[in-house]
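Student: One predicted model, sequence on top.
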Amino acid sequence: MQLVKVGLCAFGMSGKVFHAPFLKEHPGFFMLAVVERSKDESQLKYPETTIYRSVEEMLANADIELVVVNTPVQTHFEYVKKALEAGKNVIVEKPFTVDISEAEELVKLAKEKKLFLSVYQNRRFDRDYHQVQKILEEGKLGTLKEVEIRFDRFRTEPSQKEHKENPELPGSGALHDLGSHLIDQATQLFGFPEKLFADVFSMKGPEFANDYFEILCFYKNDFRVRLKSSVFSKEAHCAYILHGEKGSFLQERTDAQESELVSGAVPTYHEDWTKPLTKPDGIINYLKENSETERILTSSEPGNYMDYYQQIYEHIFFGAELPSPGAEIIQNMEIIEAALKSSTEGKVIFFK
């Protein structure tokens, strides 16, 4: 198998949890370099990797073919642009950039350089999201009328991460962070809405970036999709609630890849590596063709973030479709910006 030589721009949580383990275990990638400004932590698990003290220094390495930009969102534009100008293909962590104009400039540059630019939308590979896709494909709910997608946490104390908590910094807050996932899933499942209304603010107080949002997306035929997140949610809600003309489906958020990776789990290539479910994590209640009601407990199948890197590999060597290309993710950023405008102005925002 041909190797793709990769440079990782940071070795914080994103690097340690979401990227390095998969680059290590996938036989088609070799993590050639990593940026650590003052530490040497990567050497413990990845002694074969060269440490650089700056992104610029790493980009000067001509052997690197693919760069993962996993630094704070406020630096994404700068580092993605430098990587593209250095002739590297790029994976950039979500959120893509702080605003649409930056994203559009990077997509244009990648096209001019004949390089690819993919946004790391890893929640497309969650088990619970896959289960929702499966239920929709089966069509048992009939025409959908209402959907709610939530991502709640109980984190009442602010983190120590300035780039996420400072409301003065563009791109900070839950809407750009968790909202990037929920909005991406909504557009993947249902397309782009006609209009939206949103409420975005900080439950912890105005001195912190937004930690709560609720976005009501309006689609044709009076179909509604509600996206919501709160950090004051001690008791878990169902992450996905779908209501259709023939029935309803409720799905819990049970994907544990992140927590297992944090605990030291090693992902595997083309195999399930997460712990199996101990009980059903969903329920469907619908009318069958004979008008009888069927109520079934459902269990989702394991997800695997390795599939993202497999798709990247297949794109490089076999011309397969690029996962979450930058040009596609721009539409998600349109929704983020519209949600902020709607919340500030207290009005419905229409899309052209």
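Tutor: Yes, it's here.
Student: can we go C-alpha only for contacts and neighbour counts from here?
Tutor: Fine.
Student: I'd like to know how far residue 228 sits from residue 2.
Tutor: Distance from residue 228 to residue 2, counting by Cα to Cα, to the nearest Å: 42 Å.
Student: Of all the residues in the longest helix along the chain, which ones are buried?
Tutor: Of all the segments assigned as helix in the chain under DSSP state H, the longest by residue count is helix 326-345. Judged by neighbour count (16 or more other Cα atoms under 10 Å), helix 326-345 contains these buried residues: 326-327, 329-333, 335-336, 338-343.
Student: going on from that helix, what's the next piece of helix or strand?
Tutor: Sequence-wise, the next helix or strand beyond helix 326-345 is strand 349-350, with elements assigned using DSSP states H and E.
Student: what's that following strand packed up against?
Tutor: Using 3 or more Cα pairs under 8 Å, 6 or more residues apart in numbering; DSSP states H and E as the contact criterion, the elements in contact with strand 349-350 are strand 195-201, helix 326-345.
Student: Could you dump these into JSON lines with distance to residue 232 added?
Tutor: Putting the helices and strands packed on strand 349-350 into JSON lines (distance: least, Cα to Cα, whole Å) gives the following:
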{"stretch": "strand 195-201", "distance to residue 232": "13"}
{"stretch": "helix 326-345", "distance to residue 232": "20"}
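Student: Use this one as the comparison:
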Amino acid sequence: MKTQTLSVGLVGYGMAGRTFHAPLIQAAPGLELTVVVTGDASRVQADFPEVEVLSRLPLLLARRDIDLVVIATPNELHFPMAKAALNAGKHVVLDKPFTVSLSEARLLKAQADRADRLLSVFHNRRWDSDFLTLKGVLEAQTLGRVVVLESRFDRFQPRVAGQWRDHPRPGGGIWYDLGPHLLDQARELFGMPRAILLELATFRDGAQVDDDFLAMLEYDRLRVILGASALVAEPTPRFRVHGTRGSFVKYGLDPQEAWLGAGQVPEPAWGVDSQPGFLTLDEGTGDEVSLVGQETLGVPGDYTVFYAGIAAALLKGTPPPVTCEEALEVMSLLEAGLDSYRQGRWVRLKEGGGAGRRRLHPRA
């Protein structure tokens, strides 16, 4: 069993690499950010002067001291870079989404299995404060039987910035950007749905890819509605959940992304959300309805769990925080959603949606 600190090479130092991966790797016991591959060495050196910078991936893969390669590049590069890293005998973490197609993701999983290498995907929104708070509400059956969950991730970015996500290339657009977050959270709560219906739109002036989506997931006696838009200036609920005993509503995003972007380092009491959400519950008896409102007791978010889990998986043999099977389910939903949009109809999934797969959907 390994006991040493693992050396990590990070590929890409854009928004994802700089904001999420680099500081979270450094905060994880058992991991050390050793090398970053990027064309802009000055950005890395300004943040981590002790970290070496390389210009090309092959230079990193040739290093025998690198145990784990983290890939935070444009989505279409995930597959070829992860394939090369696995061929070089490295363990691999990919930023979400896994790849741009389900077939690519399956090939990578098979390759990792053959090589006995860890392969995981950074689905960090499992450790958002609002999601963990909602998960606790559902586990306690506070709302009774849940009948509707609405989950939105809205922003106001009216001008097309010209980033790679805004170009018509594989993995571009808001469905592949924010869809994986919302889909992964839904399947964590309720398992895989029976079917999906997706509508995509391109609303911004000058936009070339989808910047708005609305998706519905079909479960037994439960409706899940997922949405995201780049043209929402007025705050909308992050979550709105209704059940037979009442409702849960949460405004505002988990604060960790903003804190990491501002250069803050994870510390004790990290991830406490000042807006934990609001419950409206029926406290009446018999046929009488008596609605009582109260603020939810929030659960702190903690993105550090992901890389701490990766270190534990490699050093202690524990299961990774996100398994390939879970990431493949998200890819199945992404692709089925695109099929739904192209065909203009509900698309059924081969597996899922039954009560046996449901995780946190208690019956009345």
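Tutor: Good, I have the coordinates. Fair warning: this is a prediction, and the values are worked out from it, not measured in the lab.
Student: Quick check: TM-score for this pair?
Tutor: Here the TM-score of the superposed chains, computed with TM-score structural alignment, normalised by the length of structure 1 as the reference length, equals 0.93; 345 aligned residues with a Cα RMSD of 1.7 Å.
Student: For the alignment partner in structure 1 of residue 311 of structure 2, give its distance to residue 29 of structure 1.
Tutor: Pairing criterion TM-score structural alignment: the partner of residue 311 of structure 2 within structure 1 is identified as residue 313. Residue 313 of structure 1 sits 8 Å away from residue 29 of structure 1, going by Cα to Cα.
Student: Equivalent analysis for residue 17 of structure 1, please.
Tutor: 16 Å.
Student: do residue 22 of structure 1 as well
Tutor: When Cα to Cα is applied, the distance between residue 22 of structure 1 and residue 29 of structure 1 equals 9 Å.
Student: Quick check on these two: which one has the bigger neighbour count.
Tutor: Neighbours were counted for residue 22 of structure 1 and for residue 29 using other Cα atoms under 10 Å; residue 22 has more, 23 against 20.
Student: Map that one across to structure 2 for me.
Tutor: Residue 22 of structure 1 maps onto residue 24 in structure 2, by TM-score structural alignment.
Student: Which residue would you name as the spatial centre of structure 1?
Tutor: With distances taken as Cα atoms, centre = their mean, the residue of structure 1 nearest its centroid is residue 121 (3.3 Å).
Student: Quick one: map that residue onto structure 2.
Tutor: In structure 2, the residue matched to residue 121 of structure 1 (TM-score structural alignment) is residue 123.
Student: Tell me who's in contact with the nearest residue to residue 311 of structure 2 once chain neighbours are set aside.
Tutor: Leaving out its chain neighbours, the residue that sits closest to residue 311 of structure 2 by Cα to Cα, 6 or more residues apart in numbering is residue 30, at 5.8 Å. With contacts defined as Cα atoms under 8 Å, 6 or more residues apart in numbering, the neighbours of residue 30 of structure 2 are 4, 5, 6, 308, 311, 312, 315.
Student: just residue 204 of structure 1 next, same as before
Tutor: Remark: with contacts taken as Cα under 8 Å, 6+ apart, residue 204 of structure 1 is in contact with 156, 157, 158, 211.
Student: Which of the residues you listed fall within strands?
Tutor: When DSSP state E defines the strands, the subset of the contacts of residue 204 of structure 1 inside them is empty.
Student: most surrounded residue in those?
Tutor: residue 211 (28 neighbours).
Student: And it, how close does it get to residue 341 of structure 1?
Tutor: Distance from residue 211 of structure 1 to residue 341 of structure 1, counting by Cα to Cα: 16 Å.
Student: related to what we said a few turns ago, need the overlap of contacts for residue 313 and residue 29 of structure 1.
Tutor: residue 4.
Student: Strands of the stretch 51-200 of structure 1, start to end?
Tutor: Taking DSSP state E, counting those that start in this stretch to define them, one finds strands in the stretch 51-200 of structure 1 at 66-69, 89-93, 117-120, 144-150, 195-201.
Student: What range does the fourth one cover in structure 2?
Tutor: Read it as strand 144-150 of structure 1. Counting by TM-score structural alignment, strand 144-150 of structure 1 falls onto residues 146-152 of structure 2.
Student: now do the second one
Tutor: On structure 2, the counterpart of strand 89-93 of structure 1 by TM-score structural alignment is residues 91-95.
Student: what do you get for the first one?
Tutor: Mapped onto structure 2 with TM-score structural alignment as the criterion, strand 66-69 of structure 1 occupies residues 68-71.
Student: How about residues contacting the matching stretch?
Tutor: Taking Cα under 8 Å, 6+ apart as the rule, stretch 68-71 of structure 2 contacts 6-12, 21, 78, 81-82, 85, 90-95.
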